[in-house]
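K.L.:
just to be clear, the model below is a prediction. Sequence and coordinates:
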Amino acid sequence: MTKIFLIRHGQSEWNKLNKIQGQKNTILTELGEKQAAHMGNRLIEENIDIIYSSDLKRAYDTAKIISNIINKPLISSEAIREINFGQWEGLNTEELQEKYKNQYRTWTKEPDKLNMDGAETLEDLKHRGMKYIENIVKENQNKNIAIVSHGVMLKVIILGLLGVEMSHYKNISLNNVSLSIVECRTYNNVLTLLNDTSHLKELI
């Protein structure tokens, strides 16, 4: 059985400011670094074989901290970068509601229907991310794979692995440095853990 450990990056500077990050290369806060270390300690007993990460700094640095703790190889790729949010990147929620009121409402209620010039749709993201995920699963049969990425990308990957329509994107929430697990069993892919942050209790 192949087991996929899906990990969102640690708190970034723009997470603190409630800004849309997308593909902007923001950095981890001190808390984000501590969160990543706690995740690394949690994974020590999980027999991870390899770690794949987005190449954006907030995700890669999270993955690097984990890699150093569990002493496993790390490969980065732009294929599992966060969604390109186009003109939204760098804006906070209040600014989005003011400047892009109708589009923001679509994103919160029917995100699979949002289509903006210069930005990716959820279907675009699914095509980019799942192609990469399917390849690494084939390359790592019967191994434990850790994937460190971003909120939107990870939710799309989870839905893609489960064969669930993108219209259900709005029904999933993933916190910073949360752990979700999908087991690729012989008969089906099964979600066994979602958005777990129990390893962060000491930091709350």
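P.N.:
Okay, I see it. Numbers count the residues shown, from 1 in each chain.

K.L.:
please make it C-alpha for all contacts and neighbour counts, starting now.
P.N.:
OK.

K.L.:
please look at Glu110 and Ser167 and confirm they touch.
P.N.:
Yes - using Cα atoms under 8 Å, Glu110 makes contact with Ser167 at a distance of 6.8 Å.

K.L.:
helix, strand, or coil at the residue in the chain sticking out farthest from the centre?
P.N.:
Distance from the C-alpha centroid of the chain peaks at Glu98, with 27.2 Å (Cα atoms, centre = their mean). Following DSSP: H, G, I helix; E, B strand; the rest coil, the label given to Glu98 is helix.

K.L.:
could you measure from it over to Asn92?
P.N.:
10 Å (Cα to Cα, to the nearest Å).

K.L.:
just Thr29 next, same as before
P.N.:
18 Å.

K.L.:
what do you get for Lys201?
P.N.:
27 Å.

K.L.:
so which of the two has more stuff around it?
P.N.:
Asn92 (16 against 8; other Cα atoms under 10 Å).

K.L.:
so the more buried one touches Lys16, yeah?
P.N.:
No - between Asn92 and Lys16 there is no contact under Cα under 8 Å: 10.5 Å.

K.L.:
structure two is appended below for comparative analysis:
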Amino acid sequence: MRMATTILLVRHAAHPLLGKVLCGRMAGVELDGAGRDQAARLGTRIAVRKPDALFTSSLSRARDTAQAIADASGLVVQPCEALDEIDFGDWTGARFDDLEGDPRWVRWNGERAKSCPPGGEPMQQAQSRVVAGIHQMKTSYPHGTVVAVSHADIIKAALLWCIGLTLDAHMRFDIDPASSSALVLWDGGGRLMWMNEGVTA
């Protein structure tokens, strides 16, 4: 039997600015009550899978979600820069309603493979770093299960890489708060096992 690593890609739970503000790498974006409840239920579900390691983005909303998983599974939370949110540069902290009239925002959402947030990070660069991080997890846990707590666009970038689609296809599916998606990777290959499984499913 070939050795394989299961990577559970988990989006952080809900926070008060969700759907209103492009938070990006803003500091101090904490889970709200609904988010803490989501994270606790998510932790219980993930603990059943008996994961071997738990990594997280450095941002508060991801760390708090990861801590709920750690509390349920007995794991130690390990920071991983590869899982950090895209740097949205000048757009960080902007309201989505205000961005709608910006032609750069329209281009960013239609051409993720080529465009870049003003003063920020191209999604292609973000994809390269998260894929490199996933490969490192696979190397460290060649027949284990690893939980990686991150952000919607970063998870989308990883999934699109696995299934061989361009970043321009990022709008074809959603990654909801407190959802999990799973990749199974082995030397020379991998597959998507599930995507956007929510805590209420």
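P.N.:
Perfect, thanks for sending it. None of the values given here were measured: they were computed from a predicted structure.

K.L.:
now do the contacts for Ser58 of the second structure.
P.N.:
79-81, 83-84 (Cα atoms under 8 Å, 6 or more residues apart in numbering).

K.L.:
do the same with Ser77 of the first structure
P.N.:
52-55.

K.L.:
between those residues, which has the most around it?
P.N.:
Going by other Cα under 10 Å, Ser53 tops these with 28 neighbours.

K.L.:
matching it against the second structure, which residue comes up?
P.N.:
Structural alignment (TM-score structural alignment) places Ser53 of the first structure against Thr56 in the second structure.

K.L.:
again, but for Ala79 of the first structure
P.N.:
Using TM-score structural alignment, Ala79 of the first structure pairs with Ala82 in the second structure.

K.L.:
touching, its match and Met137? I think so.
P.N.:
No - counting by Cα under 8 Å, Ala82 of the second structure stays clear of Met137, with 10.7 Å between them.

K.L.:
of all the residues in the longest strand along the second structure, which ones are buried?
P.N.:
Longest strand of the second structure, by residue count under DSSP state E: strand 189-197. For strand 189-197 of the second structure, a neighbour-count test (16 or more other Cα atoms under 10 Å) marks 192, 195-197 as buried.

K.L.:
switch those over to TSV; also include distance to Pro117 of the second structure.
P.N.:
Output for those, formatted as TSV (distance: Cα to Cα, whole Å):
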residue	distance to Pro117 of the second structure
Leu192	28
Met195	26
Asn196	25
Glu197	29
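
K.L.:
how many other residues sit next to Lys114 of the second structure?
P.N.:
13.

K.L.:
for Asp98 of the second structure, see how far away Trp91 of the second structure is.
P.N.:
Distance from Trp91 of the second structure to Asp98 of the second structure, by Cα to Cα: 10 Å.

K.L.:
between those two, which one's more packed in?
P.N.:
Trp91 (19 against 10).

K.L.:
now which residue in the first structure aligns to the more buried one?
P.N.:
Using TM-score structural alignment, Trp91 of the second structure lines up with Trp88 in the first structure.

K.L.:
contacts only, for that match.
P.N.:
20, 96 are the contacts of Trp88 of the first structure under Cα under 8 Å, 6+ apart.

K.L.:
the longest strand of the second structure against the first structure, how far on average?
P.N.:
On superposition with the first structure, the mean distance recorded for strand 189-197 of the second structure (mean Cα distance after the TM-score superposition for the first structure) is 1.0 Å.
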